[in-house]
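Asker: Sequence and predicted structure, then a few things I'm wondering about:
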Amino acid sequence: MTQKRLTTTAGAPIADNQNALTAGARGPVLMQDYQLIEKLAHQNRERIPERVVHAKGWGAFGTLKVTHDISKYTRAKVFQPGTETPMLARFSTVAGESGAADHERDVRGFALKFYTEEGNWDLVGNNTPVFFLRDPYKFPDFIHTQKRHPRSNLRSPNAMWDFWSLSPEALHQVTILMSDRGLPQSPAQMNGYGSHTYSLWNDDGERFWVKFHFKTLQGHAHYTNEEGANIVGQTREGYQEALYGGIESGDFPKWRVCIQVMPEMDAEKTSYNPFDLTKVWPHADYPLIEVGVMELNRNPENYFAEIEQSAFSPSNIVPGIGFSPDKMLQARIFSYADAHRYRLGTHYEALPVNAPKCPVHHYHKDGSMNFMGQQTGARDAYYEPNTMGGAVEDPSVAEPPLRISGDADRYNHRDGNDDYVQPRALHNLMNDAERARLYQNTAASIVGVDAIILDRALDHYDQISPAYGKGIRDALSKLTS
């Protein structure tokens, strides 16, 4: 194979890429060595800000194949029977920095980008169907508890449990986190969820509330804390090795894609708030409906370009898919896109990994790194409306109005909410061995925190179930004896 010629970034061929230009063999380096300056300057700029949360991640490309007909719920072309859509998945831990170990007990991000013929649809969820919070006002505070203490620069169990014990809505997610599913063996061996309530709407303008589920077809497999620690002692990159290595060897992971569907006006009848991110919808009331299969079958050619620079945002929806009054979702619609503009730049969605596969026309102008020029559809159309032949709106894709509304106010998100009933139901579903591991994991996480915080947390567990509280106390006793 003929070797390609090395050049500068401006395309000029390079004669010597081994030695700096100096004034004699023992003389100083010369400022005119523009090749050296270019290399050093680029090296100084190789790092971009890591994600504040979900910094450590692993990703791959694949397809979504629709095998069932859900067209009565949505006009979205991505969900029409027989459709195959290229997509990208990025999995991640929540709390750890970009160099953190993979096999630590944490919630896992489950972010998906579907390159549909009507634009990109992003579904940015987790491997859990719920989250720690229902009100976005507390999200920055919660994330602070997962990061380093400003004085010690260490992770603080005291801060974490102080916040959780003052936030009973977190109990459902904490129970999942401390259960077996809090430490999956690999990305392929965990479920994914949209977590939020979204909506679908069809050609007749009917809206349905929806929950998205991605059920692993590899089977669930988990590690204990001790097993995870042993693996971390051998490799900090176990998830990357498993995902990348499996796909390279032709072992393509798959997930069964399902939805739960709720008629629009049912949201006013349920005993729980169906837009509450700390709650699940009972499958007995809203059973899983088959959609298709998601398969990952191609590794990125360059991790930084295609995974580190990938940008997912719930604001990316397509005709037939919509939002809901879910408070956490409403905040993420803003915050995710805003984070990408800060981290990657104004035109982050023009990067190849983020760019739609369909035609793009808009009136956004200029800004740092505008390498695509004008995308209005006409040379002289740089504003709208215009008579220059620029892109125009399409009323046919208008979304039907929400029929559920209320007066604007700062509603107390803890009023009228039972934050114990769903953790109790989850606890009751576990067998004795699963409960024993749940108690042990919780005790290992909470041991050593301040007595007032410990008492407050245990009181919550007693209210979930006396057996739950006693199990944690017994496990704590063994750890501290």
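Answerer: Yep, that arrived.

Asker: can we go C-alpha only for contacts and neighbour counts from here?
Answerer: OK.

Asker: Just say helix, strand or coil for residue 337.
Answerer: With DSSP: H, G, I helix; E, B strand; the rest coil as the basis, residue 337 sits in helix.

Asker: scratch that, residue 382 is what I was asking about
Answerer: coil.

Asker: can you check residue 51 too?
Answerer: coil.

Asker: do the same with the one 3 residues further on
Answerer: The local conformation at residue 54, judged by three-state DSSP, is coil.

Asker: looking at it, it is touching residue 99, isn't it?
Answerer: No. Applying Cα atoms under 8 Å, one finds residue 54 not in contact with residue 99, separated by 11.4 Å.

Asker: Show me which of those two is the more surrounded one.
Answerer: residue 54 (20 against 11; other Cα atoms under 10 Å).

Asker: and here's the other structure:
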Amino acid sequence: MGDNKKITTASGAPVAHYEDSLSAGPRGQLLLQDYFLHEKLAQFNRERIPERIVHAKGSGAYGTFTVTHDISKFTKAKFLNKIGKETKVFIRFSTVGGERGSADSERDPRGFALKFYTEDGNYDLVGNNTPVFFIKDPRKFPDFIHTQKRDPYTNCKSPTMMWDFWSLNPESLHQVTILMSDRGTPYGFRHMHGYGSHTFSMINAQDERIYVKFHFRTQQGIKNLGGKEASELRGIDPDYAQRDLYTSIDNGDFPKWKLFIQTMTEEQVKEFRWNPFDLTKVWSQKTYPLIEVGELELNQNPQNYFAEVEQAAFAPAHVVDGISFSPDKMLQGRILSYPDAHRYRLGANFEQIPVNRCPFMVNNYHRDGAMRVDGNGGANPNYSPNSFDGLVADKSYAEPAIQLDSLVADHYDRNQNDDDHYTQPGDLYRLLSDEQKEHLINNIVDAMSGIEGPKKDEIVMRQLCHWFRADTNLGMGVARGLGLSMDKLSEHMPK
């Protein structure tokens, strides 16, 4: 039994000298044959896999999702098919724009990604703590993220880049309004809602399809940081949200969320005022009320951050029988981009990493690639059809056909017949209390005050036009905060 305390190489060979390298005499050169030195340094050099291009800073936990209400009329998904049914889950919270070493209190959306380990495969619901996003077409995503990262000249974050992009893309206004409100700096991860954000579809046992949005509502109560408090916390404890999450779970104070869905029939889709698949829009909860589904509880911390959180890989492409996609253009883009990002970051076999591995049956003919660790199919055939293994595709899992609106392929203008970018942000502003309105305006002013350079006035005035179009009082509040006179405004406001 004592032998299990020996230090070994990665292949299990005991190491005789851990701290001293093999050298030619006490002061001589090191020898090539010191294999453990090379192994140790090579392993160290590879401790940092490429960080995520977005959502690099994150925290994770395991938990349980329990069905509390029957929604079988909407979906045949097995993990939702019975009241009281429990499914193991893994969740990763994150900030979006910062690096791995960034602070948890940055003004930024928060990622809210869930992996359900279901008997029909892993289902990944990869969303944010906001019900909308900045853009509606995936072609714009790299450009948007570049504005949230570092300026290629200064290597610093640039308010000018951010506001230039937002002012040129009024579709961003709804999400920017949320970001600049108190909700832009949530107090940790336990005190915020989560959303699937996209429109998805559900399919029931009769092969009837409806469209859905997912809402996770925190049971800890909404709690946000003020702008000054968030700034101070970046220096005092940049990892406070990570610490808050794992400490609460270690103490048995398990965070909980209730899952609700909104539903929209295919007929209602045709009648909706806006494009119902537009990621910059919400569905009114008065018209499409929340329907309770179940409860999420986080009750187990990972044992090793790198193995289970840093290597966790979520993909909107991972749906299960009874849940499917929609014509949401951003969702369609993410179906491609997320698994591709994981293959670059973690390798072609990223789904064999334990945190990503389906705990139930997996059968396919995928073979080879770096870090294949599951036996690679052994001596079984690596092609199909074949005469040996009896594996077949099960057509009972086929989805019902989707009727497309058009068979004309084109690069449709993102604003065509859908250029109302102001009603919902304005409605959101008018819903806020006077104190929350003041906070929103102050946060916008603080952020826009960082705009600089020869195009400063042009960018500021262009963005101000958007605030005025959303709500006149909002526009006036921002203008006053920026110290702009009525004469200056009148020169630039559209006639």
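Answerer: Good, I have the coordinates. This one's a predicted model, so the numbers in the text were calculated from it and none came from an experiment.

Asker: Am I right that residue 20 of the first structure is in contact with residue 29?
Answerer: Yes. Using Cα under 8 Å, residue 20 of the first structure is in contact with residue 29, at 6.7 Å.

Asker: Strands along the stretch 201-350 of the first structure, start to end?
Answerer: Here the stretch 201-350 of the first structure has its strands, by DSSP state E, counting those that start in this stretch, at 207-216, 254-263, 289-298, 321-322.

Asker: out of these, which comes closest to residue 10 of the first structure?
Answerer: strand 289-298 (31.2 Å; Cα to Cα).

Asker: In the second structure, point out the residues matching the closest one.
Answerer: Mapped onto the second structure using TM-score structural alignment, strand 289-298 of the first structure covers residues 291-300.

Asker: After superposing, tell me the mean distance of the matching stretch to the first structure.
Answerer: Compared with the first structure after fitting, stretch 291-300 of the second structure has a mean deviation of 0.5 Å; criterion: mean Cα distance after the TM-score superposition for the first structure.

Asker: re the thing from before, I'd like the strands of the stretch 201-350 of the first structure as CSV, with distance to residue 33 of the first structure and mean neighbour count appended.
Answerer: Below are the strands of the stretch 201-350 of the first structure laid out as CSV (distance: least, Cα to Cα, whole Å; neighbours: other Cα atoms under 10 Å):
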stretch, distance to residue 33 of the first structure, mean neighbour count
strand 207-216, 54, 23
strand 254-263, 52, 20
strand 289-298, 41, 20
strand 321-322, 55, 24
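
Asker: right, and those - which one's nearest residue 47 of the first structure?
Answerer: Of all the strands of the stretch 201-350 of the first structure, strand 289-298 comes closest under Cα to Cα, at 25.1 Å.

Asker: Now do that closest one against strand 254-263: the angle between them, please.
Answerer: 150 degrees (axes from the mean of the first three to the mean of the last three Cα atoms, to 10 degrees).

Asker: center of the second structure - which residue?
Answerer: residue 111 (3.8 Å; Cα atoms, centre = their mean).

Asker: What lines up with that one in the first structure?
Answerer: Match for residue 111 of the second structure (TM-score structural alignment): residue 109.

Asker: ok, its match to residue 310 of the first structure distance?
Answerer: As judged by Cα to Cα, to the nearest Å, residue 109 of the first structure and residue 310 of the first structure stand 14 Å apart.

Asker: ditto for residue 449 of the first structure
Answerer: 38 Å.

Asker: Neighbour count: those two, which is higher?
Answerer: Legend: neighbour count by other Cα under 10 Å for residue 449 of the first structure and residue 310, higher for residue 310 (23 against 17).

Asker: Show the contacting residues for that one.
Answerer: Counting by Cα atoms under 8 Å, 6 or more residues apart in numbering, residue 310 of the first structure touches 353, 354.

Asker: swap in the one 3 residues further on?
Answerer: The contact partners of residue 313 of the first structure, by Cα under 8 Å, 6+ apart, come to 122, 123, 124, 332, 333, 336, 337.
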